[in-house]
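[1] got a predicted structure plus its sequence, pasted below:
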Amino acid sequence: MNIDMLIDGILDSYDRYGLINRNNTEDFPNRQNVVAVLSDLQSLIFPGFRSAENIDSVNIRYVTGQKVNNIIANLTKEIQKSLIYTSIRIKENPSGDITQSHCFKLAEKTSIALVEEIPEIRRKVQLDTIAAYNGDPAAHSNEEVVLSYPGVEAILVYRIAHFLYENGVPIIPRIMSEHVHGKTGIDIHPGAIIGESFFIDHGTGVVIGETCLIGNNVKIYQGVTLGALSVKKNLQNKKRHPTIEDDVTIYANATILGGETTIGRGSTIGGNTWITKSVEAKSVVTQG
C-alpha cells in the first residue's frame, strides 16, 4: 500500500465520522489556544510563579498590561467560536442565522469581565492557599504551596473556569478543567459551587461533580468522590451531586453520592466510607 492510499483512507474517515476542526466551517475552540490563555491567566494571578518571567517594580505594569491584552484578544476569539458553534450545531439556531459580530461582542464582554474578576479570584485563591498551608504540617510557606501543591492549582483553574461557566460560556470551561485534571488527577467540574478556604490535600483521584455545593473551610483528601447516584441522561438538569456544608473534613477514598445527600456542618467523614444519605451536623462517620 502506498502513501496516497493511506492518506485516502484517513480522509475517507474524516468524511464518514466528522470531528474535524476546519477553519470557517466546524470552527470550534482550539484546545491548545485555550490552554495558552489559561497559562496567561495563571501567570496573571501568580506573577513569576507559573512561568519564567523577569518581573520587578519597574516593569510589572508593562508585563501585566501585555498579559491582559493577550488574554482579552485570544480568549475573545475562542469564546466567539464556542458561542457560534453551540448556537448553530447544538441548540439555539440550527438554521445558522447568527452573526459573527454578535458573538464577538458577547465574547469580548465576557473576556473583559473575567479580567475584571481577577482581583476577586486572587482573593479567593489566597484563602485557598492559606487553608492549604494551615491544613498541612508538611507545608513550610504559602509560596511553597503555590509552587508545588496540585490541589491549589486545580482549585485556581476551577475558579477561572467556574466564572466562565456561570457567564454562559460553553465548552471552554470544560477544556480548562480537563486540562488541569490531566496534570493533577483532580477532576472538578466547573459547574460546581465551592466556597472559600477550600483545601484538597494530595488530591489524586478526587472527583467533584457538576451540581455539588461545597461550603467554606472544607478539606478533602485524595480519592474522594462527590458524585451522582445515577448518570441517566434525563437527569442532566437536576441536582445530582451532594451538598457539603461548612467546616467539613472528608478523608481519603470516601464516596458521597446523590443530589439529596447533605453532609452537615462540622462533620468528619472517615476514609473509605460510602454515603448515600444525609449526615447531621457535627457527625463523625467511619467505615463499618
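    That came in fine, so what should we check first?

[2] switch to C-alpha atoms for all contacts and neighbour counts from now on
    Noted.

[3] name the single longest helix found in the chain.
    Ordering each helix of the chain by length in residues (DSSP state H) puts helix 100-135 first.

[4] ok, and for that one, which residues are buried?
    Buried residues in helix 100-135, counted by 16 or more other CA atoms under 10 Å: 103-104, 107-108, 110-112, 114-115, 118, 121-122, 124-133.

[5] also stretch 151-170?
    Neighbour count says stretch 151-170 has 151-165, 169-170 buried, by 16+ other CA under 10 Å.

[6] packing partners for the longest helix of the chain?
    The contact analysis (3 or more CA pairs under 8 Å, 6 or more residues apart in numbering; DSSP states H and E) places helix 100-135 against helix 31-45, helix 60-85, helix 142-148, helix 150-166, strand 199-200.

[7] tell me the angle of it relative to helix 60-85?
    Interaxial angle of helix 100-135 relative to helix 60-85 (axes from the mean of the first three to the mean of the last three CA atoms, to 10 degrees): 120 degrees.

[8] quick one: helix 100-135 to helix 150-166, angle?
    150 degrees.

[9] in this structure residue 49 contacts residue 43, no?
    Yes: Residue 49 lies in contact with residue 43 (CA atoms under 8 Å); the separation is 6.8 Å.

[10] which of those two has more residues huddled nearby?
    residue 43 (18 against 14; other CA atoms under 10 Å).

[11] gap between that one and residue 146?
    12 Å (CA to CA, to the nearest Å).

[12] comparison target below:
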Amino acid sequence: MERMFNPRLKYLTDLLIKSYEEHAEIIKVDSLHLLNRERLVGILEKLRNLVFPGYFGKKGISFSSVEYYAGDILEEVLYALSKETARALQYNPYYGGLGKELLEEKAADISFRFLARLPEVREYLAQDVSAAFDGDPAAANLDEIISSYPGIYAIMAYRLAHILYDLEVPLIPRIMTEYAHNLTGIDIHPGAVIGHHFFIDHGTGIVIGETTVIGNYVKIYQGVTLGGLSTRGGQTLKGVKRHPTIEHHVTIYSGASILGGSTVIGEGVVIGSNAFVTKSVPEKTRVSVKNPELQFKSDGQSPPAHAELYQNEFWDWVI
C-alpha cells in the first residue's frame, strides 16, 4: 500500500535521508552480515541454562535426563554461535579475506573450542558462588545467590565472554557483557583478567576496565571503579596497560576509584569507601579517606548520645 503524500512527512524523510548520506559510517543497509543481537542474547541465556542446569529454563531435570537436556542445548548453541561468529570474524583483519566456506569452517571450530571450555567456566563460577555465600551474611543459601544475585550474573557473562575474547572473536564478547551491564548495572570488560573466588556485593555502578588484572579471593562493593587515569590518547592507547592490578585477598568498599595501569594494590589490602587511589599500595595496608568531622544540631537540646563515635579513626593508613 502506497503511503498517502504528506509534504511534512516528505520533508522529515528527506532530512533523515540526507543525514544517512552524510554519516554513512553509522548506518547498515544492504547488509546481511550484521550480528543479530537478539540471537546473541538468546545464546547467552542458553549458556546460563548449561552452566546452572535446573535453575533456569527447563525445571525438574534428573541425572538420568540431564545428558539429553545438555545435548539438545549444546546443539542449538553450537549452530547459532557458529553463524554469529562467522559474521563477527569479518571484523577481524586476520580472517577478513577468507571466503564464505572457510570463514564458516573457522567459526564452527572456534565455537566448538569455546563450548569445550564450559566445564572450566563452571569451575570458576562454583568458586564465585562459594565466595558470595562465605562473604555475605545476608545470603540464605547457594540457591538464593545463583537465582537472584546480580553479581553472579555479571560474572557469569564476563567469564563466558572472556573466553571468546581470548579466542579473538570480535564484537560478540562485548555484546554479552554490555547486555549483562544493562541488566545489572555492573560493567566488566571481557578483556579483564579475573581470578577465582571473585565476589561482587550489591554491584550497581561497578566498572572494571579492559586491562584490569584481579587476583583470587577479591571482594568489591557497589560503585567501585577500576579504571584508566586518562583516555585522551584515544586509539593510540590500544593495547597499553591502562587499568590497575588488584592482587589476592583484596577488599574494595563502595565508591572507591582505583586508576592507572601502573597502580598495583598489594595482597591483603583493604580500600575504604570513596577512596581515590592513583598510586600503588603495599600489601596488608588499609586505605581510607580521613573521616570528616560531623556536626549535630538539635534545636537547643542536648546532642545525641555517643555522637563522638562518628568521628573515630577506623583505618590504619590514610591516603
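    Received the coordinates, thanks. It should be emphasised that the depicted structure is a prediction, and the values quoted were computed from it without experimental measurement.

[13] distance of the nearest residue to residue 290 of the second structure once chain neighbours are set aside from residue 110 of the second structure?
    Of all residues not flanking residue 290 of the second structure in the chain, residue 318 sits nearest, at 6.2 Å (CA to CA, 6 or more residues apart in numbering). Residue 318 of the second structure is 49 Å from residue 110 of the second structure, where distance means CA to CA.

[14] center of the second structure - which residue?
    The residue lying closest to the centre of the second structure (CA atoms, centre = their mean) is residue 188, at 2.6 Å.

[15] for it, which residues are in contact?
    Listed by CA atoms under 8 Å, 6 or more residues apart in numbering, the contact partners of residue 188 of the second structure are 154-155, 158, 177, 181, 206-210.

[16] quick one, strands of the stretch 151-288 of the first structure?
    Assigned by DSSP state E, counting those that start in this stretch, the strands in the stretch 151-288 of the first structure fall at 187-188, 193-194, 199-200, 207-208, 213-214, 219-220, 225-227, 243-244, 249-250, 255-257, 262-263, 268-269, 274-275, 284-285.

[17] turn the ones you listed into JSON lines, including distance to residue 58 of the first structure.
    Shown next, in JSON lines, are those (distance: least, CA to CA, whole Å):
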{"stretch": "strand 187-188", "distance to residue 58 of the first structure": "38"}
{"stretch": "strand 193-194", "distance to residue 58 of the first structure": "37"}
{"stretch": "strand 199-200", "distance to residue 58 of the first structure": "35"}
{"stretch": "strand 207-208", "distance to residue 58 of the first structure": "42"}
{"stretch": "strand 213-214", "distance to residue 58 of the first structure": "41"}
{"stretch": "strand 219-220", "distance to residue 58 of the first structure": "39"}
{"stretch": "strand 225-227", "distance to residue 58 of the first structure": "46"}
{"stretch": "strand 243-244", "distance to residue 58 of the first structure": "45"}
{"stretch": "strand 249-250", "distance to residue 58 of the first structure": "44"}
{"stretch": "strand 255-257", "distance to residue 58 of the first structure": "50"}
{"stretch": "strand 262-263", "distance to residue 58 of the first structure": "50"}
{"stretch": "strand 268-269", "distance to residue 58 of the first structure": "49"}
{"stretch": "strand 274-275", "distance to residue 58 of the first structure": "55"}
{"stretch": "strand 284-285", "distance to residue 58 of the first structure": "53"}
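
[18] of all those, which one is nearest residue 74 of the first structure?
    Residue 74 of the first structure lies closest to strand 187-188 among the strands of the stretch 151-288 of the first structure, at 24.2 Å (CA to CA).

[19] just give me how far the closest one sits from the chain centre.
    7 Å (CA atoms, centre = their mean, to the nearest Å).

[20] how close does it sit to the second structure?
    Compared with the second structure after the fit, strand 187-188 of the first structure shows a mean deviation of 0.2 Å (mean CA distance after the TM-score superposition for the first structure).

[21] residue range for that strand in the second structure?
    Taken onto the second structure by TM-score structural alignment, strand 187-188 of the first structure occupies residues 187-188 there.

[22] what kind of secondary structure is residue 29 of the second structure in?
    coil (DSSP: H, G, I helix; E, B strand; the rest coil).

[23] cool, thanks, talk later.
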